[in-house]
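Enquirer: Predicted structure and sequence below. I'll ask about it afterward.
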Amino acid sequence: MSRIVALIFLSLTLVFGVSCTSKQKKEDSTVGDVSADPSVTSQAMSFDPMGSDSGNIQGLQTVNFDYDQATLTASARKILSGNASWIKENSNLTIQIEGHCDSRGSIEYNLSLGERRAKAVKNYLVSLGIDGKRMTIISYGKEKLLSQGDSEADHARNRRANFVPLPQ
């Protein structure tokens, strides 16, 4: 009796095992030469993941905020006026506005504050004539600090809105 059960079990295992196998698709592992396409090369070279935080984008600057505030200061509005000119001149780019906070406060609170900062910047740029569809916002809260220290100068540097130009 146990021999019959074992044979039935073995038969069912083989039937189901064979029916569940599939042919694996062989993928083409060749990669084209990206450097041969000048548009890809220029886009890759112009993309700076740090955006305006790097200081490498002439005409596009990071703006800073007061402690626990999402209100634009007079100096931030002046910087944003210059940024608006740069954005208008570079109409082939989308701008990602990143809201950041210092290391104080909870993760949830800082994500919310960073979002309010990014929205304030976007709204001001829209009021200066920039199409809102060309801008996206994201909040990193306290996750991407520029300065790791705990001095007031470190905190002030981290309370910012950064601009990252992206190809459309």
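Expert: Received it, and whenever you're ready, just let me know what you need.
Enquirer: Please make it C-alpha for all contacts and neighbour counts, starting now.
Expert: Fine.
Enquirer: how close does Phe65 get to Asn162?
Expert: Distance, Phe65 to Asn162, by C-alpha to C-alpha, to the nearest Å: 11 Å.
Enquirer: biggest helix in the protein, by residue count?
Expert: Across the chain, the longest stretch assigned as helix under DSSP state H is helix 107-127.
Enquirer: Identify the residues contacting the helix or strand following it?
Expert: Counting by DSSP states H and E, the next helix or strand C-terminal to helix 107-127 is strand 135-141. With contacts defined as C-alpha atoms under 8 Å, 6 or more residues apart in numbering, strand 135-141 is touched by 94-102, 107-115, 118-119, 122.
Enquirer: Okay, one more to line up with it:
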Amino acid sequence: MKRFGFALMLIMVMAMSFGCAKKQVAVTPEEASSSETAVVEVVETEDSASMNGTAQANEAQLAEEVAAAAVALADTPILFDFDKFDIKPSYRAILKQNAELLKKLPSMRILIAGHTDPRGTSEYNLALGERRARAVQDYLIVLGVPATQLEIVSYGEERPAVQGSNEAAWAQDRRAEFALIQ
């Protein structure tokens, strides 16, 4: 039974030490040689405590930056002409800003979703939506964004931006949008 208790205590100490990499474990020689009990004291130095605080502050700041960048990316869809997937010159400046954000935050991963208006077959629209998403992805890669930060998907006509059966509504449906990958 004493061995079970010792093993349990050792497992708990190991679990606590893995949970916080900045902590040091101090065991006195008497405690280490005792087969009856093992008492382990976790000692946190001032340097490691301040490093933990700094790391947490940096992580919080990074999370805020990623959230702000995700909102900025999602605010402006890239619109396309009917039956086209080439990027209009007016959207290149927006994509350059998006690329700068993504390069600044290399841990951020983005899903680029391609959409179409309802005209055409479902198969054709899925393929066109994919070509639109891929065109945006390729442009961002040319601007220096690592491909590992980008994924694409096509929704075709399945997720319209606005309701309506006229050219004004359809123009909003022909787009590529950005979403943060969790």
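Expert: Okay, I see it. Being a predicted model, the structure only gives us computed values, none of them experimental.
Enquirer: if we can go back for a sec, what range in structure 2 does the longest helix of structure 1 sit on?
Expert: Taken onto structure 2 by TM-score structural alignment, helix 107-127 of structure 1 occupies residues 122-142 there.
Enquirer: Which positions in that stretch come out as buried?
Expert: Across stretch 122-142 of structure 2, burial judged by 16 or more other C-alpha atoms under 10 Å covers 125-137, 139-141.
Enquirer: Make sure Ala161 of structure 1 is indeed in a helix.
Expert: No. Remark: Ala161 of structure 1 does not belong to a helix; assigned using DSSP: H, G, I helix; E, B strand; the rest coil, it is strand.
Enquirer: just to revisit the earlier point, tell me what the longest helix of structure 1 is packed against?
Expert: helix 74-89, strand 93-100, strand 135-141, strand 160-167 (3 or more C-alpha pairs under 8 Å, 6 or more residues apart in numbering; DSSP states H and E).
Enquirer: Which positions in structure 2 sit opposite the first one in the alignment?
Expert: Across structure 2, the stretch matching helix 74-89 of structure 1 (TM-score structural alignment) is residues 89-104.
Enquirer: Then stretch 15-22 of structure 1?
Expert: On structure 2, no counterpart of stretch 15-22 of structure 1 exists by TM-score structural alignment.
Enquirer: Pull the number of nearby residues for the nearest residue to Val43 of structure 2 once chain neighbours are set aside.
Expert: Computed as C-alpha to C-alpha, 6 or more residues apart in numbering, the closest residue to Val43 of structure 2 that is not its neighbour in sequence is Gln24, at 5.7 Å. The local packing of Gln24 of structure 2 (other C-alpha atoms under 10 Å) involves 14 other residues.
Enquirer: Val40 of structure 1 too?
Expert: Neighbour count of Val40 of structure 1, defined by other C-alpha under 10 Å: 11.
Enquirer: got it, and Gly82 of structure 1?
Expert: Neighbour tally, Gly82 of structure 1, other C-alpha under 10 Å: 13.
Enquirer: Identify the residue spatially nearest to it, adjacent ones excluded.
Expert: In space, and not counting its chain neighbours, Gly82 of structure 1 is closest to Gly59: 6.7 Å by C-alpha to C-alpha, 6+ apart.
Enquirer: helix, strand or coil for the one you found?
Expert: Criterion first, three-state DSSP; result for Gly59 of structure 1: coil.
Enquirer: show me what contacts it?
Expert: With contacts taken as C-alpha under 8 Å, 6+ apart, Gly59 of structure 1 has the following neighbours: 82-83, 86.
Enquirer: From Phe163 of structure 1, how far out is it?
Expert: Gly59 of structure 1 is 11 Å from Phe163 of structure 1, by C-alpha to C-alpha.
Enquirer: and what of Phe47 of structure 1?
Expert: With C-alpha to C-alpha as the criterion, Phe47 of structure 1 and Phe163 of structure 1 are 12 Å apart.
Enquirer: And those two? Which one has more around it.
Expert: Phe163 (27 against 14).
Enquirer: who's in contact with whatever residue of structure 2 lines up with that one?
Expert: Counting by TM-score structural alignment, Phe163 of structure 1 corresponds to Phe178 in structure 2. When contacts are counted by C-alpha under 8 Å, 6+ apart, Phe178 of structure 2 touches 70, 73-74, 77, 110-113.
Enquirer: try it again with 10 Å
Expert: By C-alpha atoms under 10 Å, 6 or more residues apart in numbering, Phe178 of structure 2 lies in contact with 70-78, 98, 110-114, 133, 136, 150-152.
Enquirer: what's the answer for Val126 of structure 1, then?
Expert: Residues counted as contacts of Val126 of structure 1 (C-alpha under 10 Å, 6+ apart) are 84, 120, 132-135.
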